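J.: predicted model and sequence below, questions to follow.
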Amino acid sequence: MKDIEEVKRGRPVDPVRALASQALDAVMTPGREHDDVTGAPVSYETWIALLSEAFRDDDPARRRLVVGDILASGVDPHELIGSHIVDTAELLGKMWARNQISFAEVTIGAARLQETVRSLSARRRSAWRDVSGPEILLVAPGAENHLLALFVVGEAFEELGCYVHIAIGQEPDAIVRLAQERHFDMIGFSIASTRALKSVGSIVKRLRKSSARSTPLVLGGGICRETAKHTELLEETGVDHITSCPNEALKLCGLKALRVRAPEPRQARAPEGSDE
């Protein structure tokens, strides 16, 4: 294996890359969900290492193999999106912050994870849709770069029976027009840092002056982790509620979930220094 050869030459090796490489070369074979040597189920940590390696690889077959094996092990697509993919994104961010991978690698990896979320969600939507559920709009303002969380949260809302629309980087006026046309039951904003706060505030002001003024507005995402700042965020953005939990968001807006209760999606942390 490449990493073992690097060790023999006395060169430093990224421990995560080494673990994933060994898992791919020795532990896993197509269609397997157990360690070929011990027969034990593959650990969660190994799955995350496998995903972090596969989603930085240019070979799409490698990504499909790992995702397929995770699903074959009995993991539900909703759990794969809400846990495995979120934790893989967080690991990529940590590796970049530690200078273990390049910015290009973490960006490309995140984009591939994002596309996988969209693909898995679309596949599940084709099997069911509760058109009578709450219709909501999830917005990622133009200044927001961390989009993976938006798709993860969108999938969680769909699991609760919501009809979800997603708007990425659209101008405030375009979002207002969409809100007036669709009469959404809720509009949510997902942001990871303070960089997009002004954009959210601008959109909220326009919505308040339109025929969609009564639509409940919710702010979520990584920026909401510190509850001590919630009052400040409410004042700065003008939204009605702050939460990153889909279940709580529906309750705060007086809406009812029509499907099984979805767990709160875990938010992938942005790399250190990304708020600057």
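T.: Done, it's in.
J.: okay, CA-based contacts and neighbour counts for the rest of this
T.: Will do.
J.: Lys163 and Ser199: what is the separation?
T.: Just to correct that, residue 163 is Tyr rather than Lys. Distance of Tyr163 to Ser199, given as CA to CA, to the nearest Å: 24 Å.
J.: just Lys8 next, same as before
T.: 52 Å.
J.: higher neighbour count, those two?
T.: More neighbours surround Ser199 than the other of Lys8 and Ser199, with 19 against 10 (other CA atoms under 10 Å).
J.: tell me the secondary structure for that one?
T.: helix (DSSP: H, G, I helix; E, B strand; the rest coil).
J.: skipping adjacent residues, who's closest to it in space?
T.: Pro141 (6.0 Å; CA to CA, 6 or more residues apart in numbering).
J.: got it, and Asp130?
T.: That would be Gly161: by CA to CA, 6+ apart, it lies 5.5 Å from Asp130.
J.: which residues are in contact with the one you found?
T.: 129-131, 133-134, 257-259 (CA atoms under 8 Å, 6 or more residues apart in numbering).
J.: go with 10 Å
T.: Residues counted as contacts of Gly161 (CA atoms under 10 Å, 6 or more residues apart in numbering) are 128-135, 155, 256-262.
J.: out of these, who's nearest Ala20?
T.: Glu155 (27.5 Å; CA to CA).
J.: comparison target, given below:
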Amino acid sequence: MPIDDLDQGYVVRLDAAARSTDSSACAILAREMIRNGITREEIADHYVPALARWMGECWVADEMSFAEVSIGVARLQTLLREVGPDWRADVIDTDGETSVLVVVPDAEQHTLGAVALAGQLRRLGLSVKLWLGYRAEEAHRVVAEARYDAVFLSLAHHGTLESVRDIITLIKKAAVNQPPIVVGGAIVGPPIDIRTATGADHVTNDVNEALRLCRLSVRSGQTAPREMRS
């Protein structure tokens, strides 16, 4: 959702909270937003990603320093954990649920999108293992420890394409059941054919499309979330 479509009062205040010296400012504001009718899902799926993108644009325009953006995005990522305590545990298909491995390579510095994606998938009833800081030497252990139904890679910049192709090759060799591999993130889009460049099975930034392409089913309803931790 574009940032202009959100409640601008809360956008401004959340931006200030993310830059505040008070590390609890984002969580305090989020609780107020929830009391006033903004759902935890809306905060996680719309407010946090939109504000993170806006911070990145400000850095490109030299309106925020790299340190300010790094701190702000880190605060927003912490907020995702605060608003979604039910969405954060790494669970590996212990009771027959569809399981997905979400991977961010070690060379990538942007992990917020993957954390948000993992939360979305868990709310849909999928079992998710979030692997931040992928290292090639760990591929066999992590991928072979469970039968994943799909592997999603979150990528931000084209400089990692060559290494990503190697990552996908290693994952395919290590996985016992050959799950489909989907690439998403800021890297998706012209002029590069990401599917050809990486060897991925699918390329998309649409979660529902990714699930459809991988033929993964989700539960029809969602369990009511618990209250956000204080």
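T.: Thanks, I have it. Note that the coordinates shown come from a computational prediction; the quantities given were computed from them, not determined experimentally.
J.: let me see the ranges of the strands in the first structure.
T.: Taking DSSP state E as the criterion, the first structure carries its strands at 135-140, 163-168, 186-190, 217-220, 241-242.
J.: how about JSON lines for those strands, with distance to Leu65 of the first structure and mean neighbour count added?
T.: Listed next are the strands of the first structure as JSON lines, based on distance: least, CA to CA, whole Å; neighbours: other CA atoms under 10 Å:
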{"stretch": "strand 135-140", "distance to Leu65 of the first structure": "31", "mean neighbour count": "23"}
{"stretch": "strand 163-168", "distance to Leu65 of the first structure": "29", "mean neighbour count": "17"}
{"stretch": "strand 186-190", "distance to Leu65 of the first structure": "31", "mean neighbour count": "25"}
{"stretch": "strand 217-220", "distance to Leu65 of the first structure": "33", "mean neighbour count": "24"}
{"stretch": "strand 241-242", "distance to Leu65 of the first structure": "38", "mean neighbour count": "22"}
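J.: if we can go back for a sec, which position in the second structure pairs with the residue nearest to Asp130 of the first structure?
T.: Gly161 of the first structure maps onto Gly125 in the second structure when the alignment is built from TM-score structural alignment.
J.: any idea how far that match is from Thr111 of the second structure?
T.: Relative to Thr111 of the second structure, and taking CA to CA, Gly125 of the second structure is found at 22 Å.
J.: do the same with Tyr148 of the second structure
T.: For Tyr148 of the second structure, the distance to Thr111 of the second structure - CA to CA - is 21 Å.
J.: the more surrounded of these two?
T.: Tyr148 (23 against 20).
J.: residues touching the counterpart of that one in the first structure, list them.
T.: Mapped onto the first structure by TM-score structural alignment, Tyr148 of the second structure lines up with Phe184. Shown in contact with Phe184 of the first structure (CA under 10 Å, 6+ apart): 134-137, 163-165, 178, 212, 214-216.
J.: take those and map them onto the second structure. Which survive?
T.: Here is what carries over to the second structure from those, by both residues aligned by TM-score structural alignment, their matches' CA atoms under 10 Å: 134-137, 163-165, 212, 214-216.
J.: and of those residues, the nearest to Cys224 of the first structure?
T.: Within those, the smallest distance to Cys224 of the first structure is 17.4 Å, found for Pro216 (CA to CA).
J.: now do the same for that closest one: its match in the second structure.
T.: Per TM-score structural alignment, Pro216 of the first structure is aligned with Pro180.
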